[in-house]
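Q: I would like the atomic coordinates for the input below:
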Amino acid sequence: MNLLKKVTALLLSLAIVIGSIFVGTKTNSYAATSKSYIKELKIGKTYYYNLDGGKYKDKIKVYVSKNDNLLLRINDKTIKVLKYDYEYSKHNYNRLPYKCNVRIYNFNKKDKSLEIVLNYREDLQEGYRILKFKNSKCLLDKIYNDSYMEKYDSNTGAITLSEGNWGLFKDFTDAIGRFGCYYKIQIKGYKIYNPYTSNTTEDARKFKYTADKNLNAYTNTNSSKIAFTVKRDEKVNIYSFYQKGNKKYIKVKNSSGKYGYIKIGSSPLFEEWLMVR
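A: The predicted structure is shown next:
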């Protein structure tokens, strides 16, 4: 690769790194509904909310234990550790300022239950932990790392999350390096459903990846028919990710405007991988 090519690739790589870090600001088309919560729980204060649609309200308290863990207590029966070493993280000046809040949401009005959500930001990453309780028992406890809540629809239980490269689709980092994407999860009752597909952000789609070797692009994720071959040093744009079990594909568009699906593994597929890693 000549000097000009290296400089160009490096500049493009830096652009997508910045876009990935600030993945939460990928577009202005989403409403800032992550603030549409019922209540933010203050540490040490007791609250009463009906979490499961039963006859009585539940007693809820968030507090810090003697060994500095952030705890959630429901009806004086169930205790969940929300965050270990809370005070250590809060005052560790080798890290970015630690932010953590606990809020009550109603993501799906139809299931007649509420969610308790821990939102944390640490080491350039933001994430969420979603919990649901019934009869004081925790029936749902799901963590989404390196993600940002863009919006949710309380009529359907659909939550739109944007992600950097260490979240639900983190396995794609091994193949392409850093990226930004967004997808919808759905809450129904005490179950949460993850998608098979995520779409790359507008900034990520503008980035052109240079194939490090010849790559076969298939017509779809269930087909063995080759739509086209991406030649070594040919550039493509990445539009989406697909993962189901061990099957993982990236949807690409070549210079001719054709779309296809490239199967990924654990090895890098593009020259820019080392620069954007």
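Q: Please count neighbours and contacts with C-alpha atoms only from this point.
A: Fine.
Q: Over to Leu11. Which of the three states is it?
A: On the three-state scheme (DSSP: H, G, I helix; E, B strand; the rest coil), Leu11 is labelled helix.
Q: how near is it to Leu161?
A: With distances taken as C-alpha to C-alpha, to the nearest Å, Leu11 is found 27 Å from Leu161.
Q: now swap in Lys80 and tell me
A: 24 Å.
Q: quick one: which of those two has more around it?
A: For Lys80 and Leu161, the more surrounded residue by other C-alpha atoms under 10 Å is Leu161, and the numbers stand at 22 against 14.
Q: List the contacts of Leu161.
A: 147-151, 182-185 (C-alpha atoms under 8 Å, 6 or more residues apart in numbering).
Q: Name the member of the residues you listed that has the highest neighbour count.
A: Highest count within the contacts of Leu161 by other C-alpha under 10 Å belongs to Ser147, 27 neighbours.
Q: quick one: it and Asn119, what's the gap?
A: Where Asn119 is concerned, Ser147 sits at a distance of 10 Å (C-alpha to C-alpha).
Q: any idea whether Asn237 is helix, strand or coil?
A: strand.
Q: Is it in contact with Ala211, as I believe?
A: No - if you go by C-alpha atoms under 8 Å, Asn237 and Ala211 don't touch, sitting 10.7 Å apart.
Q: related to what we said a few turns ago, anything in contact with each of Ser147 and Asn119?
A: 126-128.
Q: Which parts of the stretch 51-200 of the chain are helices?
A: 86-91, 173-176 (DSSP state H, counting those that start in this stretch).
Q: Distance to Val276 and mean neighbour count for those helices - can I get that in a markdown table?
A: A markdown table is the format used below for the helices of the stretch 51-200 of the chain (distance: least, C-alpha to C-alpha, whole Å; neighbours: other C-alpha atoms under 10 Å):
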| stretch | distance to Val276 | mean neighbour count |
| --- | --- | --- |
| helix 86-91 | 28 | 15 |
| helix 173-176 | 8 | 20 |
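Q: another one to check against the first:
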Amino acid sequence: MKLKKVSKFMTAFVLSLTMICTAMPLNVNAETMQGPEVDYDFDGKKEYPKILFQYDEYGNRFMTLLSMQMVRRIGMENDYISNEIDINPFKYRGSDVRVVDLNPKDKQKEIVIDYSEDGAQSYAEVFSFKNGTLTKLATIDTYPGFTNGRTIESSMNKKTNQLEIFSCSFYPFQHTYYRKYKLENGKLKDVTPNETNANIFDKPLKIKAKKSIKVLNQKMNKKLFYINSGETLTVLATNRKSQYIKVKNSAGKIGYVPITTKEWRNDMDFDRGYGDHRLKQYPNISMYEMFDDLPGFN
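A: Prediction:
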């Protein structure tokens, strides 16, 4: 009789243990890293983001970010832990965790994680911590990343209170620029102007004309000057909505060159600048036939 009771007890114990183990996350080899420790919610107490991550099976070259929590120290112990929030489960070459203040009036600071995925695609994830709750504000896709080792960068413009994300466009040819975001009513809003700067990383974008190019005023109704065949010009900015590039010739004169584009397939194509872009005055000639020294990162 006692043997039966012991047998039933052991069976129940094993079943309950199995259920407990099954319910627990199987991040056996997961590790943690700590972000900046500051007063994120302006309550006079400091917190830090604790991020759970896992290295891949091939060593420490790639990591997978899993989740994040806010931790507040009390004495020698971490006795306060916020809600846990998932992070995109991709493999990353590396990541950078920073603290920014996108709106000095709302009494909260934000967390930005910059990272580059295995495969060269880059992202920035933005989180807020307020009233004891951690919230994801946005995942910003800055595709494509850069195969030459340069990854996404974000920076805070304190004059405008805007988050500036280093990104890449294909309009009308591949170049780098900054996308701009502002926090309004608890939501991250894309406030990137239609006319954006055009660079090649941190250098001016200079290309050489293979044909003579007529340069117009901003209203596109008056010729200002010509860029001669063989002359090097600097591309200062692009505008996908109004379809032009803003250029400067070797003498320092500035003007606009209209662009024509075949219809974009979808909003994502427009956002990234994909399309068959050509100068409006040379609609049958590709950009590669128009210019030498066009940039390319892939």
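Q: Now for Gly230 of the second structure: which residues touch it?
A: 208-211.
Q: Check the gap between it and Lys210 of the second structure for me.
A: Taken as C-alpha to C-alpha, the span from Gly230 of the second structure to Lys210 of the second structure is 6 Å.
Q: next one: Thr22 of the second structure
A: Taking C-alpha to C-alpha, one finds Thr22 of the second structure at 66 Å from Lys210 of the second structure.
Q: So between those two, which is more surrounded?
A: Lys210 (18 against 10).
Q: so the more buried one touches Tyr288, yeah?
A: No - checked against C-alpha under 8 Å, the pair Lys210 of the second structure and Tyr288 is beyond contact range at 9.3 Å.
Q: give me the element the nearest residue to Thr229 of the first structure once chain neighbours are set aside is part of.
A: In this structure, Thr229 of the first structure finds its nearest non-sequential neighbour in Asn216, 4.5 Å apart by C-alpha to C-alpha, 6 or more residues apart in numbering. Using DSSP states H and E, Asn216 of the first structure falls within strand 215-218.
Q: other SSEs contacting that strand?
A: strand 226-230, strand 259-263 (3 or more C-alpha pairs under 8 Å, 6 or more residues apart in numbering; DSSP states H and E).
Q: on average, how far is it from the matching bit in the second structure?
A: Compared with the second structure after fitting, strand 215-218 of the first structure has a mean deviation of 3.8 Å; criterion: mean C-alpha distance after the TM-score superposition for the first structure.
Q: what sits up against that strand?
A: By C-alpha under 8 Å, 6+ apart, strand 215-218 of the first structure touches 224-232, 252, 260-263.
Q: Mark which of the contacts of Gly230 of the second structure are part of helices, please.
A: With DSSP state H as the criterion, helices contain none of those.
Q: which of these has the most neighbours?
A: Ala209 (20 neighbours).
Q: got the contact list for it?
A: 227-233, 290-292.
Q: change it to 10 Å
A: Neighbouring residues of Ala209 of the second structure by C-alpha atoms under 10 Å, 6 or more residues apart in numbering: 227-233, 287, 289-293.
Q: What lines up with it in the first structure?
A: Counting by TM-score structural alignment, Ala209 of the second structure lines up with Thr210 in the first structure.
Q: Name the nearest residue to its match, sequence neighbours excluded.
A: According to C-alpha to C-alpha, 6+ apart, the nearest residue to Thr210 of the first structure is Lys235 (4.4 Å).
Q: next one: Lys191 of the first structure
A: Per C-alpha to C-alpha, 6+ apart, closest to Lys191 of the first structure is Leu140, 6.8 Å.
Q: OK, contacts around that neighbour?
A: 115, 129-134, 189-192.
Q: Now the buried members of those.
A: 115, 129-134, 189-190 (16 or more other C-alpha atoms under 10 Å).
Q: residues of the longest helix seen in the second structure that come out buried?
A: Assignment by DSSP H gives helix 2-23 as the longest helix of the second structure. By neighbour count on 16+ other C-alpha under 10 Å, the buried set for helix 2-23 of the second structure is empty.
Q: Quick check: what element follows that helix along the chain?
A: Following helix 2-23 of the second structure toward the C-terminus (DSSP H and E): strand 31-34.
Q: so what does that following strand touch, helix or strand wise?
A: Judged by 3 or more C-alpha pairs under 10 Å, 6 or more residues apart in numbering; DSSP states H and E, strand 31-34 of the second structure is in contact with strand 48-55, strand 63-74.
Q: Try it again at 6 Å.
A: strand 48-55 (3 or more C-alpha pairs under 6 Å, 6 or more residues apart in numbering; DSSP states H and E).
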